[in-house]
Every structure is written in C-alpha cells, then in structure tokens.
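In: can't give you the sequence, but here's the structure:
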C-alpha cells in the first residue's frame, strides 16, 4: 500500500458513496484532504470529523465556484473529480435546463477543475476523474445524456494528458460499473437487470473504486496517463 503522507488532496464530490470512500482512503494514508459537497451537509461534516479532513460546500454546476475552490486549495498533489449526476428517462420528455445542468456538473466542472489545478500543481501531480462504464456501453434506454457526459471525459483525459505530460502530471478516468451506493443500492430494483450484463454477479464496493484511485495517484502509476480504467465486473465486456 502506497502512502500519501502530507500530500495535498482535493476531492470534488466527497460526502457520500464513492467520493466518501476516496476521502477515507487518502485520509487513512496520511494525506491532507479537502472535499466538496453540495446538498449532503450532515454527511459531509460527519465524514470530515471522522477522517480529519475538511468539508467545503461547493456547487459543481457553478463553473466559477469550482475554479475558485480549486484555486483556493493551493498547489495540489492530487485532484479527484467525483461529483456527478444522472437524469434518466425519455429524452423527448426531459427538461433542457436540467440536461444543461448535468453537462455543467459532469463535463464542464471536471474540465475547468483539471485545468485550474494544473496551474499550481507540482511536477508529478495526479488528476483522476470518476467516469462510468456507460461511457463505453449503454445497453438500456433513457440514459443518453448521462452516457454522453461520461464519454466526453474520455476525450478530456486524452487531450489534457498531452497538455500536462511534459510536467509529469497524469490524468486518468476511472470507469465504475454498478457500485453499491445510496444512488444505486445493491438490493435495489435494478439489481437483476445489472447482474444480467455482468460476469461477476454482484455490485462493486466503493472501497474497491477507491483502491483503483489510490493506485493511479501513487508512484507506481507515473507512466499511466490519458487512459480509461474500468472496474465493472465485466458489465461492459
């Protein structure tokens, strides 16, 4: 297990689920962790108290607020962008304003956060964005906007890897499949459908995703950049 003693880490969207597991992992390995939250204030403050991290309310749909928070965090060793939302249903019936908000959170925020972090990030820094296997495969109807936003992250990582590579800064996308969280519980109504696509017939654990993030943030992954790292029980195989 690599150690992140004294490393400065910012997790955008860290109060629950995968984000909270990432906060716990870095804090347990000695990092100085700040994370943002939107509406889950109680969960955020409880997590901060339990891990010794710092919780900051930030609206990931607000570009200027995201940029300001990254800038205020100072030179980061590691940036993790986990904040994201999904809007599901018939594309013909969906509110265009809600879809635009999804794009601001899922696409615009990761791009602007990554660029702003790179301005101060020391050589060898790490940028990791949480995407989705749905960026590769969308086997059901009603998730077009979500899939589009997660596919966009692939181009973001490939492009910024070229821009930041000369400084040894890596950028990678972690693409989870079904993960047991409040938003998609392992015993929820989607269980049987999700398992029908998978080789490993269970939902993943947030801690498993956090483990992949930790590896990408550590010294062994210094030559890994511009790449997608899928953790999905073969959902997308």
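Out: Structure's in. What do you need? Everything quoted here is computed from the prediction, not taken from an experiment. Residues are numbered from 1 along each chain as shown.

In: going forward, measure contacts and count neighbours with C-alpha atoms only.
Out: Will do.

In: Okay, buried residues for stretch 154-173 please.
Out: Applying a neighbour-count criterion of 16 or more other CA atoms under 10 Å, one finds 154, 156-158, 160-161, 164-165, 168-173 buried in stretch 154-173.

In: Among these, which lie within helices?
Out: Using DSSP state H, the members of the buried residues of stretch 154-173 that fall in helices are 154, 156-158, 160-161, 164.

In: May I ask which two of these are separated the most?
Out: Distances among those were taken as CA to CA; the most separated pair is 154 and 164, at 15.4 Å.

In: Against that first model, consider the following:
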C-alpha cells in the first residue's frame, strides 16, 4: 500500500478489534490518525494517534469527533466508521432499550458521522462504513440487528450518489462473521453457536485496501 504521509483519517470505533487494526495499518503507513471510542484505555494503546473519547449515542458526538479530527490535522481525507453493537434473541424478547441502543449505535451514529464528514472532507476523500453480512442475509434471533444493519447499508448506498457531487467516495463494507469478540459482548441475549470466523487481521487489511483503492461496495463475498 502507498505511503500516506500528509493524509489524515478519522477512525470511529477504534477501541474495537477491527477499528484498532485499521487505525494501526493507517498509522504504520504514515497517516495522521484521530481515533475515537468509549474506551479511553484502548484508544491510549494506539499511542501515535490523536485520541478523542466519545459516546456515539450522544446526538452531537458525530459532529464533535469530525471537528476534532479536522482541527487537529488541518484536513480530513477519510473517515472509517467501525463502531457497532449486537443483540441476540427472539424478536418478541428484544426490549425497547435494546432496540434504542441498536438504532443509536448502528444506524444513527453512522448517519450523524457521515452527515458531519461530507462537507469536511477534502475532494477525493472517502467515507467507509462497516455494516455486516446480515444486511445481505437477515437472520432469525437477530431480527432487529439485521434490520438496523440493512438500513445502514441502504443509507450508504443512497448517500453514495449524493457524495459524488462533492468528489467523495462512500464505501459500504459487509464482512462475514469475524473473530472480533463482538458476539461475546452482546448488549442482550446469548450468541448462537457460530462457525469459526475470519481472521480480523485479514479483514482489516482488506478493508484498508478498499479505503485506499477505488471500491464503493465490499460485499461479504469480497472476503472469501
């Protein structure tokens, strides 16, 4: 991959398994990187990065982190949205608080980050969002999560056409099950028995290729 000196990126959800790996790959290639998440200790382990602790459930968090990144680096060339939560269980058992958190983190947060990022990005910039394979194939006992991720994928697809006028590329990424540990941190319910997932290092590497290349859509089949 090319040297990224002089480029600046924001990685949202950088305290997670994929977000932290993506941030590290960008840093290793010379980019200036702002990382954000709720876990300040995890962000601190990305020592070379500019860390901004934020809770994406807050309405102003998206705008705040975008503004912080642009102010810090003087420019913004790309935004990666890697934050997310998951919940399991029968549809009738998912309570309203769980639904609210799924919508806030997995749909409204990407919407707000993207809305703030579009006018802030340099021409030729990119916004990359990580939805999930369930956006392509909704699953029983993950009905609300599947629906929210499908809505997020639809949002990215729709905004892509608008963003072209600003010379910004929008990428939706839908990786298959990956060994990030997210299923074991579900906000509700117990995960089903899952087959062994993909290596998160390999998935992060493919995502960075898409970020730096010319992809606009990365379906689950792109990781096979």
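Out: Here it is on my side, so go on. Keep in mind it's a predicted model, so treat the numbers as computed, not measured.

In: thinking again about what came up before, any chance of TSV for the ones in helices among the buried residues of stretch 154-173 of structure 1, columns distance to residue 193 of structure 1?
Out: Formatted as TSV, those follow (distance: CA to CA, whole Å):
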residue	distance to residue 193 of structure 1
154	26
156	30
157	30
158	32
160	35
161	35
164	40
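
In: All the strands of structure 1, in order from the start?
Out: Under the criterion DSSP state E, structure 1 contains strands at 8-12, 32-37, 54-57, 78-81, 126-130, 170-176, 227-231.

In: Start from the N-terminal end of structure 2 and give the helices.
Out: Under DSSP H, structure 2 gives helices at 17-28, 40-44, 61-73, 96-103, 109-117, 143-164, 200-212.

In: I'd like those helices written out as JSON lines, with distance to residue 85 of structure 2 added.
Out: Converted to JSON lines, the helices of structure 2 look like this (distance: least, CA to CA, whole Å):
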{"stretch": "helix 17-28", "distance to residue 85 of structure 2": "12"}
{"stretch": "helix 40-44", "distance to residue 85 of structure 2": "17"}
{"stretch": "helix 61-73", "distance to residue 85 of structure 2": "16"}
{"stretch": "helix 96-103", "distance to residue 85 of structure 2": "6"}
{"stretch": "helix 109-117", "distance to residue 85 of structure 2": "11"}
{"stretch": "helix 143-164", "distance to residue 85 of structure 2": "9"}
{"stretch": "helix 200-212", "distance to residue 85 of structure 2": "17"}
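
In: of the buried residues of stretch 154-173 of structure 1, closest to residue 64 of structure 1?
Out: Using CA to CA, residue 156 comes nearest to residue 64 of structure 1 of these, at 19.1 Å.

In: Kindly reformat the strands of structure 1 as CSV containing distance to residue 88 of structure 1.
Out: Putting the strands of structure 1 into CSV (distance: least, CA to CA, whole Å) gives the following:
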stretch, distance to residue 88 of structure 1
strand 8-12, 23
strand 32-37, 22
strand 54-57, 26
strand 78-81, 22
strand 126-130, 19
strand 170-176, 18
strand 227-231, 22
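
In: Nearest to residue 117 of structure 1, out of those strands?
Out: With CA to CA as the yardstick, what comes closest out of the strands of structure 1 is strand 78-81 (7.2 Å).

In: Next, the mean deviation of that closest one compared to structure 2.
Out: Its matched residues in structure 2 lie on average 0.4 Å from strand 78-81 of structure 1 after superposition (mean CA distance after the TM-score superposition for structure 1).

In: got a list of what residue 12 of structure 1 touches?
Out: 19, 35-37, 60, 79-83 (CA atoms under 8 Å, 6 or more residues apart in numbering).

In: can you rerun that using 10 Å?
Out: Residue 12 of structure 1 is in contact with 19, 34-38, 56-60, 66, 69-70, 79-84, 109-110, 113, 129, counting by CA atoms under 10 Å, 6 or more residues apart in numbering.

In: Which part of structure 1 matches stretch 166-177 of structure 2?
Out: Per TM-score structural alignment, the counterpart of stretch 166-177 of structure 2 in structure 1 is residues 167-178.

In: Would you work out how far apart the start and end of the matching stretch are?
Out: End-to-end span of stretch 167-178 of structure 1 (CA to CA, to the nearest Å): 34 Å.

In: just how off-centre is it within its chain?
Out: 9 Å (CA atoms, centre = their mean, to the nearest Å).

In: again, but for stretch 106-122 of structure 2
Out: In terms of CA atoms, centre = their mean, the centre of stretch 106-122 of structure 2 is found 11 Å from the chain centre.

In: picking that back up, report the two of the buried residues of stretch 154-173 of structure 1 separated the most.
Out: The farthest-apart pair in these, when distances are taken by CA to CA, is 154 and 168, at 19.2 Å.
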